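Chemist: Here you go, sequence then predicted model.
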Amino acid sequence: MTGSDVPPSFRLAYVPGVTPTKWVRIWNERLPDVPLTLVGVSAAEAFAALRTSGADAGFVRMPVDGADLSAIPLYTETTVVVIPKDHLVAAVEEVTCEDLADEIVLHPLDDVLTWETLPGQPAFERPATTADAIELVAAGIGVLVVPQSLARLHHRKDLTYRTVSDAPASRIALSWPEEKTTDLVEEFIGIVRGRTVNSTRGRAPTPPQPKQRKAAAAGSAKAKATGKPAARSGGKPAAKNARGGSAAAKRGKPRGRR
């Protein structure tokens, strides 16, 4: 089978925490003959997957690594602290980093937040993954600050989370190789941006309907016969007075009584 004979397909990478279900559903409705394959990657592996053709596009965490990749920022996540349900912090709706000053705050090696100064007290050892850190929180060894989507991804019945108002936030973007902005990539960009199936972007203008063409042709013929421009569809010419001017234009304000 030659390259031109290979049926089109689309590979979409996504990092943990992103749920692409809605966009995949719309893709399958609009392009049922082009299968979309989901490729789960870690935040650190996402950009390599795009560069090595492991995926045509992907949902990644910003900042985007390198000028060779295009990106459209989509949304910013809320940052939360994951705690045991019986923790004191669970009694409030929101905390600050200062409120965690006396806590052991776990900092996994795959942390996706960019910290200038880590909050709380450092753990004796950094967990390898966020999943490992969650297990340590459940064991009562410390707390964990992560984007809310990761707290939901690793949900446990014995844990909960609360918003950290002044922690750094993680932003999600759609990214793809700049030199490989294919028609399918453009199609997916349109889906993510909420472009409808009838959008005029990249499509020829909708041709006039039969009644519109008939009315336009009749107006054009009349204009040639009379030498006057055809009236716009649905409009009426302004009434004129005996001197040829517009009645509305000639009508002035009523004179006051003396």
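Modeler: It's in.
Chemist: Every contact and neighbour count from this point should use C-alpha atoms.
Modeler: Fine.
Chemist: Grab the nearest non-local neighbour of Ala49.
Modeler: Leaving aside its sequence neighbours, Ala49 sits nearest to Ala55 (CA to CA, 6 or more residues apart in numbering; 5.8 Å).
Chemist: What is the neighbour count of Lys236?
Modeler: Residue neighbour count, defined by other CA atoms under 10 Å, stands at 8 for Lys236.
Chemist: Presented hereafter is structure B, for comparison with structure A:
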Amino acid sequence: MTGSDVPPSFRLAYVPGVTPTKWVRIWNERLPDVPLALVGVAAAEVFAALRTGDADAGFVRMPVDGADLSAIPLYTETTVVVVPKDHVVAAVEEVTTGDLADEIVLHPLDDVLEWEDLPGQPAFERPATTADAVELVAAGIGVLVVPQSLARLHHRKDLTYRTVTDAPASRVALSWPQEKTTDLVEEFIGIVRGRTVNSTRGRPPTPPQPKQRKAAGNAAGKAGGKTGAGKTGGRTAGGPAARSGGKPAAKRGKPRGRR
């Protein structure tokens, strides 16, 4: 099989916490002949996957790493603190970072939040991953501040989470290499932006169909007929009928001969 015989496909990367199900469903409805492959990638590795061609586009967490990548911001996540269900924080609906001042706040090495000043008290060492940090929260060693999607991803029955109103927020975006903005990438951008299947963006206008052309011609003919009738009426208005009071002049016949 030659390169030209290989059927097209689309590889979509996504970082933990992002759920691309809705967009994948729309893709499969609109492009059933182009398979879409999902590629799960760690947040710290997704930009490398885009540059090396392991994915055509990807859902990433901002900021985007480098000017060679394009990005469309999609939404901003709520930030929450993960705590044991019997923790004092579980008794309220939301907290501030100041409310966590006396807590040991775990800061995993794969943290996706951009902190200027970490809240609470630092742990003895940083957990390697968010998943490891969740296990430490369950063991009562500390609390964890993360985007809500990650709290849901690592949900445990013995844990809960509450909104942190003044914590940094994570923004999710669709990103792809600028020099590889292919037709399939454009298709997926359209899906993410909510363009309908009948959108004319990037497509030439549809030419009139035969019935449409015929209808347009008939309409033009009728319009011309009405114009012509108006001109004829104008000439008649100043003709003999008008000068004789509106009655047609009597027709004069030939004189009859005498008998």
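Modeler: Received the coordinates, thanks. What you see is a predicted model, and the numbers here were worked out from it, not measured in a lab.
Chemist: any idea how far Lys228 of the first structure is from the residue nearest to Ala49 of the first structure?
Modeler: When CA to CA, to the nearest Å is the yardstick, Ala55 of the first structure and Lys228 of the first structure sit 60 Å from each other.
Chemist: Also Ala43 of the first structure?
Modeler: From Ala43 of the first structure to Lys228 of the first structure the distance is 67 Å (CA to CA).
Chemist: more neighbours, those two?
Modeler: Comparing Ala43 of the first structure with Lys228 by other CA under 10 Å, the one with more neighbours is Ala43, at 18 against 10.
Chemist: Please work out how many residues are found near Asp65 of the first structure.
Modeler: The local packing of Asp65 of the first structure (other CA under 10 Å) involves 14 other residues.
Chemist: Might one say that it is in contact with Phe47?
Modeler: Yes. Because the distance of 6.7 Å satisfies CA atoms under 8 Å, Asp65 of the first structure is recorded as touching Phe47.
Chemist: Quick check: Thr37 of the first structure is in a strand.
Modeler: Yes. The assignment for Thr37 of the first structure, made by DSSP: H, G, I helix; E, B strand; the rest coil, places it in a strand.
Chemist: Count the neighbours of the closest residue to Pro35 of the first structure other than its chain neighbours for me.
Modeler: Spatial nearest neighbour of Pro35 of the first structure, excluding adjacent residues (CA to CA, 6+ apart): Ser9 at 5.1 Å. Ser9 of the first structure has 12 neighbouring residues, counting by other CA under 10 Å.
Chemist: Helices of the stretch 151-258 of the first structure, start to end?
Modeler: Using DSSP state H, counting those that start in this stretch, the helices assigned to the stretch 151-258 of the first structure run over residues 183-192, 210-226, 247-250.
Chemist: Generate CSV for those helices, with mean neighbour count as supplementary columns.
Modeler: Shown next, in CSV, are these (neighbours: other CA atoms under 10 Å):
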stretch, mean neighbour count
helix 183-192, 17
helix 210-226, 12
helix 247-250, 12
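Chemist: want to try CSV for these, with distance to Val92 of the first structure as columns?
Modeler: Supplementary listing: the helices of the stretch 151-258 of the first structure in CSV, determined by distance: least, CA to CA, whole Å:
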stretch, distance to Val92 of the first structure
helix 183-192, 35
helix 210-226, 64
helix 247-250, 68
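Chemist: These: which one's closest to Ser149 of the first structure?
Modeler: Set against Ser149 of the first structure and scored by CA to CA, those come closest in helix 183-192, at 18.6 Å.
Chemist: list the contacts for the residue nearest to Ala49 of the first structure?
Modeler: Each residue near Ala55 of the first structure by CA atoms under 8 Å, 6 or more residues apart in numbering is listed here: Phe10, Arg11, Leu12, Ala13, Val39, Ala49.
Chemist: How about Val82 of the second structure?
Modeler: Val82 of the second structure makes contacts with Val134, Val137, Val143, Leu144, Val145, Val146, Ala151, Leu159, Thr160, Tyr161, Arg162, as judged by CA under 8 Å, 6+ apart.
Chemist: if we go to 10 Å?
Modeler: Val82 of the second structure is in contact with 89-90, 105, 133-134, 137-138, 142-148, 150-152, 154-155, 159-163, counting by CA atoms under 10 Å, 6 or more residues apart in numbering.
Chemist: before we move on, what about Phe124 of the second structure?
Modeler: Residues touching Phe124 of the second structure, when contacts are defined by CA under 10 Å, 6+ apart, comprise Ile104, Leu106.
Chemist: mind redoing it with 8 Å?
Modeler: With contact taken as CA under 8 Å, 6+ apart, Phe124 of the second structure is in contact with no other residue.
Chemist: now it: how far from Leu74 of the second structure?
Modeler: Shown here: Phe124 of the second structure relative to Leu74 of the second structure, a distance of 36 Å by CA to CA.
Chemist: just Trp23 of the second structure next, same as before
Modeler: Distance from Trp23 of the second structure to Leu74 of the second structure, counting by CA to CA: 12 Å.
Chemist: residue in the second structure matching the residue nearest to Pro35 of the first structure?
Modeler: Structural alignment (sequence alignment) places Ser9 of the first structure against Ser9 in the second structure.
Chemist: wait, its match sits on Leu36?
Modeler: Yes. In terms of CA under 8 Å, Ser9 of the second structure counts as a neighbour of Leu36; the distance is 6.0 Å.
Chemist: The counterpart of Asp86 of the second structure in the first structure - how many residues pack around it?
Modeler: In the first structure, the residue paired with Asp86 of the second structure according to sequence alignment is Asp86. Counted by other CA under 10 Å, the residues lying close to Asp86 of the first structure total 11.
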